[in-house]
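Asker: Have a look at this fold, sequence not included:
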């Protein structure tokens, strides 16, 4: 009993670190894009994210991680990652942090839909009902964007769809690849894919900006590391409901750093999306 409780507390600790790192990265992204273009910020995020792994892989004597038999697949994944992160960063610079976080909570819903299309997975009717309700929650949030042609808000929704497509690729093809290899090649190819767009409106970053971008790249790897440590100690189904702590953290960070506060429509949409996502998690792991 006590070892299980201790493992759960440790997993909760790592999960909280992952949530804090994710929200901190959002703050850094909103801050640094005031002086650099979005594509340039994404490029440095990817390139620093891959470079920081080189000494780690070399030190661990796992040089084979630099070799892969699925290079075209990693390139495709890097392309989708570049598109998703560009859309996400664009929306993040224009939309409240809490709103972007809530839209991201719809990721499991989009994964279910895409899995039924591309992986031919059977989805039970209660899951489809929850999916429809979740889209109603998204409609609460996106409705002002449709009325007022709010492109950044729609970009956040599209970014969530592309991230869900990445999850499908991971589930189908990347299951046997080492995690460090996946992160390294994904960041490397994403930086290559986004570089031509970033170079089109290139601005020479200052030394402080490069330091901040380096922190952003390291932070993106730390998010995944913390989450993997958490999931290694406890089941995903146990920790999934606790992920919604991120909404509270993003609201606090948004208020402290950018004087942001969610609207009533956003709160209503959040309640529907979170409730549906929790139901989907429970139903799949009951």
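Answerer: Happy to help now that I have it. Owing to the predicted nature of the structure, the values given are computational and were not obtained by experimental measurement.
Asker: From here on, just use CA atoms for contacts and neighbour counts.
Answerer: Will do.
Asker: quick one: the host helix or strand of residue 210 to chain centroid distance?
Answerer: Secondary structure from DSSP states H and E places residue 210 in helix 207-233. On the basis of CA atoms, centre = their mean, to the nearest Å, helix 207-233 sits 12 Å off its chain's mean C-alpha point.
Asker: For it, buried residues please.
Answerer: Neighbour-count burial for helix 207-233, counted by 16 or more other CA atoms under 10 Å, picks out 209-210, 212-231, 233.
Asker: now stretch 8-27
Answerer: Buried positions in stretch 8-27, judged by neighbour count with 16+ other CA under 10 Å: 8, 10-12, 14-27.
Asker: quick one: which of those sit in helices?
Answerer: 8, 10-12, 14-27 (DSSP state H).
Asker: residues in contact with residue 233?
Answerer: If a contact means CA atoms under 8 Å, 6 or more residues apart in numbering, then residue 233 has 7, 8, 10, 11 as its contacts.
Asker: The helix holding residue 210: what's the following helix or strand?
Answerer: Next along the chain after helix 207-233, taking DSSP H and E as the criterion, comes helix 236-239.
Asker: In that following helix, which residues are buried?
Answerer: By neighbour count with 16+ other CA under 10 Å, helix 236-239 contains the buried residues 237, 239.
Asker: Please work out which residues outside it touch it.
Answerer: Applying CA under 8 Å, 6+ apart, the external contacts of helix 236-239 come out as 12, 15, 231, 281, 282, 285.
Asker: what about versus this one:
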């Protein structure tokens, strides 16, 4: 299909095509993280992610405005956002190494629910009945997946839950940044600040990836950027009420990948808990649309 014919498609369909790119990017990043965990520490994976992303973002910024794209007077807020985001990334990649891929994605889907709570606390946004219902369903779904009291909860699952909270904090701070900062500036300072955060803890046990792992290093670094780019393009073409539900397809897609390549199975608690979490998000989206 040519670029001209794509432009004639309905915006919602074009948004769906961009979301397909985001879904493939998130899945590639997850599989890359799982493959790299066999040789590299989580800090090293995050270091290489930023090392690849920084020059790519810088080149794009130079192409579209140079220093004017990257100018900021809110460096402390960038720092706070990226410490939170780095913590989220660490928990997410750590979880990929130890628990099923679908479980990582299911717990990660609580991010919008924690964001609603944090936005009420930090941005003074209204905490409506629909948002409270969404949070309650999300908490219930998380408890079903983790099943506290039914046995030892895997530390990696708790790490991913903390990662979701870290992501939610980063998203909330991003809302404060977007009023003055360009998207490229936010991406640039993300990779710049997180580069030393990944490098310094990696140095005591530094290991170079073996030659067969380098393609996965590139996959993680590039897919991390393309995932956010594709989602941003989708959100420009269609409402969040259209785009966000498409993101839910990540869960069955990564479950299929986990089953085909790693022999993972989807348990009933995981399926039920995921359904509760996604139901909470849908309730919130429908209420926001009204």
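Answerer: It's in. Here the structure is a predicted model, which is why all the values come from computation and not from measurement.
Asker: any chance of the contacts of residue 233 of the first structure in JSON lines, with distance to residue 143 of the first structure too?
Answerer: Compiled in JSON lines, the contacts of residue 233 of the first structure are given as follows (distance: CA to CA, whole Å):
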{"residue": "7", "distance to residue 143 of the first structure": "42"}
{"residue": "8", "distance to residue 143 of the first structure": "39"}
{"residue": "10", "distance to residue 143 of the first structure": "40"}
{"residue": "11", "distance to residue 143 of the first structure": "37"}
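Asker: Can you show me which of those residues carry over to the second structure?
Answerer: Of these, the ones still in contact in the second structure (both residues aligned by TM-score structural alignment, their matches' CA atoms under 8 Å) are 7, 8, 10, 11.
Asker: so what's the equivalent of the first one over in the second structure closest to, chain neighbours aside?
Answerer: Going back to what we said before, that points to residue 7 of the first structure. Residue 7 of the first structure maps onto residue 11 of the second structure when the alignment is built from TM-score structural alignment. Distances taken as CA to CA, 6 or more residues apart in numbering put residue 237 closest to residue 11 of the second structure, at 5.4 Å, once the chain neighbours are dropped.
Asker: And residue 235 of the second structure, by the same measure?
Answerer: Closest to residue 235 of the second structure by CA to CA, 6+ apart is residue 243, at 6.4 Å.
Asker: Same question for residue 266 of the first structure.
Answerer: Sequence neighbours aside, residue 141 is the residue nearest to residue 266 of the first structure in space, at 5.1 Å (criterion: CA to CA, 6+ apart).
Asker: Give me the aligned partner of the one you found over in the second structure.
Answerer: Aligned by TM-score structural alignment, residue 141 of the first structure pairs with residue 145 of the second structure.
Asker: now swap in residue 51 of the first structure and tell me
Answerer: By TM-score structural alignment, residue 51 of the first structure lines up with residue 55 in the second structure.
Asker: Secondary structure element holding that match?
Answerer: Using DSSP H and E, residue 55 of the second structure falls in helix 42-63.
Asker: Now do the same for the residue nearest to residue 11 of the second structure: its match in the first structure.
Answerer: Using TM-score structural alignment, the partner of residue 237 of the second structure in the first structure is residue 233.
Asker: Check residue 248 of the second structure too.
Answerer: Alignment note (TM-score structural alignment): residue 248 of the second structure maps to residue 244 of the first structure.
Asker: do you know how far the match of residue 51 of the first structure is from residue 113 of the second structure?
Answerer: Going from residue 55 of the second structure to residue 113 of the second structure by CA to CA, to the nearest Å gives 33 Å.
Asker: again with residue 88 of the second structure
Answerer: With distances taken as CA to CA, residue 88 of the second structure is found 15 Å from residue 113 of the second structure.
Asker: Now residue 264 of the second structure. Nearest residue, chain neighbours left out?
Answerer: The shortest distance from residue 264 of the second structure to any non-neighbouring residue, by CA to CA, 6+ apart, is to residue 258 (5.2 Å).
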